[in-house]
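>>> the amino acid sequence is not available; the structure is as follows:
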């Protein structure tokens, strides 16, 4: 089945979403200021991609804290294991790379876990932005550390708003 691509303009950049009816295969930020024409959904766009755009929009508007999408990330068995652990980190919470490594069951694999996080193909939905350094520092993020900070601040703000 052919992959389709759609773009979504978010507050932190243009997201390129790729997938088909088998699920979302990738979401990445497009660092291309020359991309002025966004590819919008058509009647031929798979529902999986349309639902992803809707849910991302709800997330950025502070109306969604959990995604309900069919995911189909491509990676090694180890990467898949790491990404599944990322999905367990609750909205508005963070974990250190060391904590994530312990949950996977091999504390010696911290560099491999960090590398797998860096290769996470599904931006925001698989929340690698919620993984921080053991000292609380905002370490690397494929979309840029400023986006990681923005996402963590956004989730913190949305969580606080729901308390009142």
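In hand now; what should we look at? Because the structure is a prediction, the values reported are computed rather than measured. Numbers count the residues shown, from 1 in each chain.
>>> CA atoms for contacts and neighbours, from now on please.
Will do.
>>> and stretch 128-142, how far out from the chain middle?
14 Å (CA atoms, centre = their mean, to the nearest Å).
>>> and if you look at stretch 78-95?
10 Å.
>>> tell me how far the ends of it are from each other?
One end of stretch 78-95 to the other measures 19 Å (CA to CA, to the nearest Å).
>>> buried ones in it, by neighbour count?
Neighbour-count burial for stretch 78-95, counted by 16 or more other CA atoms under 10 Å, picks out 79, 80, 82, 83, 85, 86, 87, 89, 91, 92, 94, 95.
>>> swap in stretch 39-55?
Those would be 41, 45, 46, 48, 49, 50, 52, 53, 55, for stretch 39-55 by 16+ other CA under 10 Å.
>>> take the one below as the second:
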């Protein structure tokens, strides 16, 4: 396991690589010394996050791998279908997954996503438009959604 600490507008991110794939991107609440990426995969990850925060990247093209059940993998794949600058509710996500009674299980799988920003769980909101359920902190979710809205030139994010 190799990792890099990356300084972002939402704080220090720890990007982890294992066997040629990015396996996690976590926001940290404590300070860490920023380090230079040591591998081509981590370099590409840092470059693409730089582009995202600069507003020039809307889709990521990285080798990703996170461990999870088939159900979790399906939920995470669905997250990747939410367009940049758009949001969906947990209820909408459950309908897209053809599991309208599985809202809690789907929300739980969203919470187990280890690839912050790249697998955009920040784009899932409450049915009433509230910002709920984000392990990295609601303030980060708000920042990410506002950033994407600014880049898209709209006052707020729009529904999927």
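Here it is on my side, so go on. Just so we're clear, the structure is a prediction, and the values are computed from it rather than from any experiment.
>>> and the two most separated of the buried residues of stretch 39-55 of structure 1?
Using CA to CA, the pair of these lying farthest apart is 45 and 55, separated by 15.6 Å.
>>> got the contact list for the residue nearest the centre of structure 2?
In structure 2, the centroid-proximal residue (CA atoms, centre = their mean) is residue 117; its distance is 2.5 Å. Shown in contact with residue 117 of structure 2 (CA atoms under 8 Å, 6 or more residues apart in numbering): residue 25.
>>> and residue 158 of structure 1, by the same measure?
So residue 158 of structure 1 contacts residue 62 (CA under 8 Å, 6+ apart).
>>> chain center to the helix or strand harbouring it: distance?
Element membership for residue 158 of structure 1 (DSSP states H and E) is helix 145-163. With CA atoms, centre = their mean as the basis, helix 145-163 of structure 1 stands 14 Å off its chain's centre.
>>> counterpart of residue 70 of structure 2 over in structure 1?
Matched to structure 1 by TM-score structural alignment, residue 70 of structure 2 sits across from residue 77.
>>> neighbours of its match, just the number please.
Using other CA atoms under 10 Å, residue 77 of structure 1 is surrounded by 9 other residues.
>>> try residue 154 of structure 2
Count around residue 154 of structure 2 with other CA under 10 Å applied: 12.
>>> now do the strands in structure 2.
2-8, 11-18, 21-27, 86-89, 124-125, 158-159 (DSSP state E).
>>> just put these in TSV and tack on distance to residue 141 of structure 2.
As requested, the strands of structure 2 are exported to TSV (distance: least, CA to CA, whole Å):
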stretch	distance to residue 141 of structure 2
strand 2-8	14
strand 11-18	12
strand 21-27	11
strand 86-89	11
strand 124-125	10
strand 158-159	15
